[in-house]
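Trainee: predicted model, plus sequence, below.
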Amino acid sequence: MLLVIWTATLLVAVLVAANSKVKYFDPKNVLHQSALSLSFDKSLVDALSKLNLDLAGSVIHFQQGDCFCQAIAQSHINSVEKLAENKQFKNIIINVDEHKSLIRFIPSVPAVAVIDKANKLRYFGPYSSGMFCNQGDGLVEPFIKNWQTAATGATIISQSQGCYCNLSEL
């Protein structure tokens, strides 16, 4: 009986600790409000273009040095990078610590953007949702796999919960 109580207590403690790390990707709804603008897609691509990067046909990985969730999601990030390479996309890694002007677009990290070969934003948001941000919960993969599918605008995911480091808190 003591073993059952100990196991149950340990399980509850693990669940409480895990839930304390779950955060909203866009906790202040700044991205959500910005994405309502018809010019958001172009504004983000223009801001990235100022970094003198060749953006057409790229997957842009936004990171921040002190983000614990970056380590948690690293295997998923690696699989997204491999998928991008297989689909002839360039992988570009941007550390937001070095490009603070981008923080107005990026509420949390790890985050990712897909820019198609016509230089149009197709996806922007988290890699995935859920506590461990793993491949089974991936949000970005369909936008890399099906980049040729006609789209009228980008898909912006702002209302996701998972392991994210909110940039406004750093």
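Mentor: Yep, it's here. Numbers count the residues shown, from 1 in each chain.

Trainee: only C-alpha atoms for contact and neighbour calcs from this point on.
Mentor: OK.

Trainee: residue contacts, the spatially closest residue to K21 that is not a sequence neighbour?
Mentor: Spatial nearest neighbour of K21, excluding adjacent residues (Cα to Cα, 6 or more residues apart in numbering): C163 at 6.0 Å. For C163, the contact set (Cα atoms under 8 Å, 6 or more residues apart in numbering) comprises K21, V22, K23, C69, I72, S129, G130, M131, F132, C133.

Trainee: A further structure is provided below for comparison with the first:
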Amino acid sequence: MPLSPRAKYWLVSFIITLWLSLSAGAFWYYQWRWSEQFSSQEQLALFDGTEFSELLTQASVPGSISVIHLGRDGCFCNRFNEPHRQAIKDKYQPLGVAFGTLTLPPALDLATPAVALISAQGQLAYFGPYSDSLLCSLGDGLVEPLLDQLLLGYLPEVIHTTGVGCFCTKKTEL
């Protein structure tokens, strides 16, 4: 038995309302979940490279400018930092810049993700966040101008920095 136009209208309205409600609920759930985790990671982080200078220099490639990523397994903030890291690598690796990674032990209380730049002469030139933004985004990069200076032969010494963004420490791992 065919449906009347009025019944078709109500059936289509019900299906659209149900679809919109389920979509809105799913969006709200996933946004709330990510927002809750993200807001717990957002913080001011202090970076002091003097105590890690020797360790970072050992992780560098002698004779090359080196970018050392400092990370922590299980850090929620890695997902925001990865595109920025990859963009830096894509731009600077063809110019001879070496890239390395140090995975920090859980006992070490250092905000991550972080980065260290080591000059070709083995000196720590930068230690801190990739950018000074909430999501470590590409447009706010701190690393790129310093790498450009290193490639030109200058030695910036920015080893005591602060950053506001998504950082994990041993206390805030997920």
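Mentor: Looks like it arrived, so ask away. All values reported here derive from a predicted model rather than from experimental measurement.

Trainee: can you pull the TM-score for these?
Mentor: Scored against TM-score structural alignment, normalised by the length of the first structure, the superposed chains reach a TM-score of 0.68; 140 aligned residues with a Cα RMSD of 2.9 Å.

Trainee: re earlier: now the residue nearest to K21 of the first structure: how far from C133 of the first structure?
Mentor: 7 Å (Cα to Cα, to the nearest Å).

Trainee: equivalent analysis for N166 of the first structure, please.
Mentor: The gap separating N166 of the first structure from C133 of the first structure is 15 Å, by Cα to Cα.

Trainee: who's more crowded, these two?
Mentor: C133 (26 against 19; other Cα atoms under 10 Å).

Trainee: just give me the match in the second structure for the more buried one.
Mentor: By TM-score structural alignment, C133 of the first structure lines up with C136 in the second structure.

Trainee: and for F62 of the first structure?
Mentor: F62 of the first structure maps onto L70 in the second structure, by TM-score structural alignment.

Trainee: how about the strands of the second structure, start to end?
Mentor: Using DSSP state E, the strands of the second structure run over 42-48, 66-71, 98-103, 114-118, 124-128, 160-166.

Trainee: so where is the fourth one in the first structure?
Mentor: So the one you mean is strand 114-118 of the second structure. Counting by TM-score structural alignment, strand 114-118 of the second structure pairs with residues 111-115 of the first structure.

Trainee: what are the contacting residues of the matching stretch?
Mentor: 55-63, 121-127, 140, 143-144.

Trainee: relative to the second structure, what is the average displacement of that stretch?
Mentor: Compared with the second structure after fitting, stretch 111-115 of the first structure deviates on average by 0.5 Å (mean Cα distance after the TM-score superposition for the first structure).

Trainee: hang on, the earlier thing: going by neighbour count, which of the contacts of C163 of the first structure are buried?
Mentor: Buried subset of those (neighbour count, 16 or more other Cα atoms under 10 Å): K21, V22, K23, C69, I72, S129, G130, M131, F132, C133.

Trainee: now these as JSON lines including distance to E85 of the first structure?
Mentor: Listed next are those as JSON lines, based on distance: Cα to Cα, whole Å:
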{"residue": "K21", "distance to E85 of the first structure": "31"}
{"residue": "V22", "distance to E85 of the first structure": "30"}
{"residue": "K23", "distance to E85 of the first structure": "30"}
{"residue": "C69", "distance to E85 of the first structure": "23"}
{"residue": "I72", "distance to E85 of the first structure": "22"}
{"residue": "S129", "distance to E85 of the first structure": "23"}
{"residue": "G130", "distance to E85 of the first structure": "25"}
{"residue": "M131", "distance to E85 of the first structure": "26"}
{"residue": "F132", "distance to E85 of the first structure": "24"}
{"residue": "C133", "distance to E85 of the first structure": "21"}
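
Trainee: and the end-to-end length of stretch 54-71 of the second structure?
Mentor: End-to-end distance of stretch 54-71 of the second structure: 17 Å, with Cα to Cα as the criterion.

Trainee: ok, now stretch 100-107 of the first structure?
Mentor: So stretch 100-107 of the first structure: terminal residues 12 Å apart, Cα to Cα.

Trainee: the lengthiest helix in the second structure versus strand 160-166: what angle between them?
Mentor: Longest helix in the second structure, counting residues (DSSP state H): helix 5-41. Compare the direction of helix 5-41 of the second structure with that of strand 160-166 by axes from the mean of the first three to the mean of the last three Cα atoms, to 10 degrees and you get 160 degrees.

Trainee: what comes up buried for helix 5-41 of the second structure?
Mentor: Quick answer for helix 5-41 of the second structure (16+ other Cα under 10 Å): Q37, F38, Q41.
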